[in-house]
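J.: what shape does this take:
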Amino acid sequence: MPRLSPSCNRSSQALVFAAASTTASPSSASGPGAAELPAAIDALRRQRKAVILAHYYQAPDIQDIADFIGDSLELSRKAAATDAEVIVFCGVHFMAETAKILSPEKTVLLPDLEAGCTLADACPADAFAAFRAEHPEHIVVSYINCSAAVKAQSDLICTSSNAVDLVRQLPADRPILFAPDQNLGRWVQRQSGRPLTLWPGSCIVHETFSEQALLQLKLDHPDAEVLAHPECQQHLLDQADFIGSTSKLLHRAEASAAGAFIVLTEPGILHQMRKALPQKQFFEVPGADGCSCNACPYMRLNTLEKLWHCLHTMAPAIELDEATRQRALAPIQRMLEMSR
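T.: Coordinates of the predicted model:
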């Protein structure tokens, strides 16, 4: 699976992203044309008794055809509660894995298996096991952006929506290990007042925003609120008026009296913001040195064509070792119970 470096420039990102897209793209020779794809997907959705879940970071056309759109916590709840026979997860691999962990009896499809995550890839299970062994007394809290094998080694899973609240609920006399996002971990540490031992991972998208571009946008739009995802680096969070998960950023834009917003997260969320609030303005922050890395290339590997293809062929499907699935289920269930 190809992976990008946080220091990528525009040309290198385009080359790697193009290679990933080319290797994963299904043949469209026998499939519907672009104009017919939405209707064809809808017909297959009904035929397969399927539900389509999409993360806010998906492309607008994917979001528009989905049954449910949300952040990782919201989609986890939908995956656990759905009575559909098939779950099509328009997101990245760890999200589809989470759906399979929660609903093992269902078929879980991911339109493109190459849709990975730099956070998950930067925390391999064997290295994480060694890290845990160095901190045997620690409660292990893992961000949901990790593999099933890492979830299986965790005591509690969290999302950016609930991480602070969950950490606050943990016993005060126990040290905490937090993985794999160090930027999110530092923010949780500041908000909760609990010291955390951090795994040194980060998200390629949230690592590459340009502070210079952000400051220029603030000068150009002095009345705009700055909304930031907690996966961003501290020097960017210091410029924010509000920090939260994708769903919380959307709710903030809805509740705020401000008429303009500068948004420090993957720009897919801007589609929902603009749909819900057409009277307001939303500005995305580019990557450093003009890099277009603010759009996650792995989220964008999913396309309408691949969505149709996976429903048509019922592949690729997510498969998990049952022992791993059961071990990974417990910390996810604990998260859902503690987040009620």
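J.: only C-alpha atoms for contact and neighbour calcs from this point on.
T.: Fine.
J.: what's the closest non-adjacent residue to Pro32?
T.: Taking C-alpha to C-alpha, 6 or more residues apart in numbering as the measure, Pro32 lies nearest to Ala40, with 7.1 Å between them; neighbours along the chain are not counted.
J.: that neighbour reaches Ala34, doesn't it?
T.: No - using C-alpha atoms under 8 Å, Ala40 makes no contact with Ala34, being 10.0 Å away.
J.: out of those two, which sits in the busier spot?
T.: Ranked by neighbour count (other C-alpha atoms under 10 Å), Ala40 and Ala34 place Ala40 first, with 17 against 11.
J.: wait, a helix at Leu177?
T.: No - with DSSP: H, G, I helix; E, B strand; the rest coil as the criterion, Leu177 is strand rather than part of a helix.
J.: for Phe128, see how far away it is.
T.: Here the distance between Leu177 and Phe128 works out to 11 Å (C-alpha to C-alpha, to the nearest Å).
J.: and this one, so I can compare the two:
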Amino acid sequence: MTEENLSERISELKEKKNAIILAHNYQIPEVQLEADYLGDSLGLARKSSEVDADIVVFAGVDFMAETAAMLNPDKKILIPDRGAQCPMAGMLPVESVREAKRDHPNAAVVLYVNTLAEARAEADVTCTSANSVEVVNALNEDEILFGPDRNLAWHVEQNTDKEIIPIPEDGHCYVHRMFSPDDIRLLKKEHPDAEVLVHPESDPEVQKLADYICSTSQMLGRAEKSSSDEFIVGTEVGLVDRLRREFPEKSFYPVLDEGICRQMKKHDLEKVYRSLRDEKYVVEVPPDIAESAGKATERMLKLSS
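T.: Purely as a prediction, here's the structure:
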């Protein structure tokens, strides 16, 4: 089936089934273009709580679809490929959170949404890369258990007076860990007038070379309002596809062409179509976990602007 035919059939099924498609910025261009809403983790969390639909097809990784399921218990949440599982989310099992809480009973638990629902059920509040500093600084506690991304924890640490305790010690995104300071310096030498935009999942030495530390949606916003015509982009290459499409008059250079999230790229247009057609694969979160983790997510939405 051609891409055009798939798009037509997806549109027909969306209308017939009162369905929408949410997609993360790291999806392949064909899926990005088919989405009703395209964004970062924070934007998708907000959108999933506002949807007026019976079915939501979530083109992202597992923890994102779980967030949508928790915020929409009356909706059917689908993920096109069950293999779209975030490795970083798997680095923080629930028992590790419970052990850290026992060791630090006075600490607030702030978990990145890039964490599975079972672990998030142990959190006081969740956060995203876009609002992590804002959420942490809004809390009364001086001691913060923060996981699972060590580099995002470092970024928060630079912007708060609170004590940040990372859990686990070395949680990370394998894509953002590919980037090195030398990669940035080489591109900066080739493009001396380019602004450097870096995601806070990158290593501290990479973050230190950035002009702006940004979530993916913040990178889009910066590209739109900046007077610069050139940007070095330190995140997964799917965002570069979107930046080039939306700002064709500007130039965007990925830190690494190999900066690809294999799990995000498991979705394609045919899988989105089959997901809608067959209403699979359904994402469900046990009610007790959904209630606790949902409260942490809702608190995040209240604390962040």
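J.: superposed, what's their TM-score?
T.: Laid over one another, the chains give 0.97 as their TM-score (TM-score structural alignment, normalised by the length of structure 2), with 303 aligned residues with a C-alpha RMSD of 1.2 Å.
J.: hmm, back to that, the more surrounded of Leu177 and Phe128 of structure 1?
T.: Taking Leu177 of structure 1 and Phe128 together and counting by other C-alpha under 10 Å, Leu177 has the greater number of neighbours (24 against 19).
J.: the more buried one matches what in structure 2?
T.: Taking TM-score structural alignment, Leu177 of structure 1 has Leu145 as its aligned residue in structure 2.
J.: so its match makes contact with Ile167?
T.: Yes - A contact is recorded between Leu145 of structure 2 and Ile167 when judged using C-alpha under 8 Å, the distance being 6.7 Å.
J.: name the helices or strands packed onto the longest helix anywhere in structure 1?
T.: Across structure 1, the helix with the greatest residue count (assigned by DSSP state H) is helix 322-338. Taking 3 or more C-alpha pairs under 8 Å, 6 or more residues apart in numbering; DSSP states H and E as contact, the helices and strands that helix 322-338 of structure 1 lies on are helix 93-102, helix 148-151, strand 156-158.
J.: one more time with 6 Å
T.: In this structure, helix 322-338 of structure 1 packs against strand 156-158, with contacts taken as 3 or more C-alpha pairs under 6 Å, 6 or more residues apart in numbering; DSSP states H and E.
J.: matching residues in structure 2 for the strand it packs on?
T.: Taking TM-score structural alignment, strand 156-158 of structure 1 hits residues 125-127 over in structure 2.
J.: mean deviation of that stretch from structure 1?
T.: Taken against structure 1, stretch 125-127 of structure 2 registers an average deviation of 0.5 Å after superposition, with mean C-alpha distance after the TM-score superposition for structure 1.
J.: what residues does that stretch touch?
T.: For stretch 125-127 of structure 2, the surrounding residues in contact (C-alpha atoms under 6 Å, 6 or more residues apart in numbering) are Val110, Leu111, Tyr112, Val113, Ala296, Thr297, Arg299, Met300.
J.: cutoff 8 Å now
T.: Residues lying outside stretch 125-127 of structure 2 but in contact with it, judged by C-alpha atoms under 8 Å, 6 or more residues apart in numbering, are Val109, Val110, Leu111, Tyr112, Val113, Arg120, Val135, Lys295, Ala296, Thr297, Arg299, Met300.
J.: mind listing residues that contact the longest helix of structure 1?
T.: By C-alpha under 8 Å, 6+ apart, helix 322-338 of structure 1 touches 77, 101-102, 148-158, 166.
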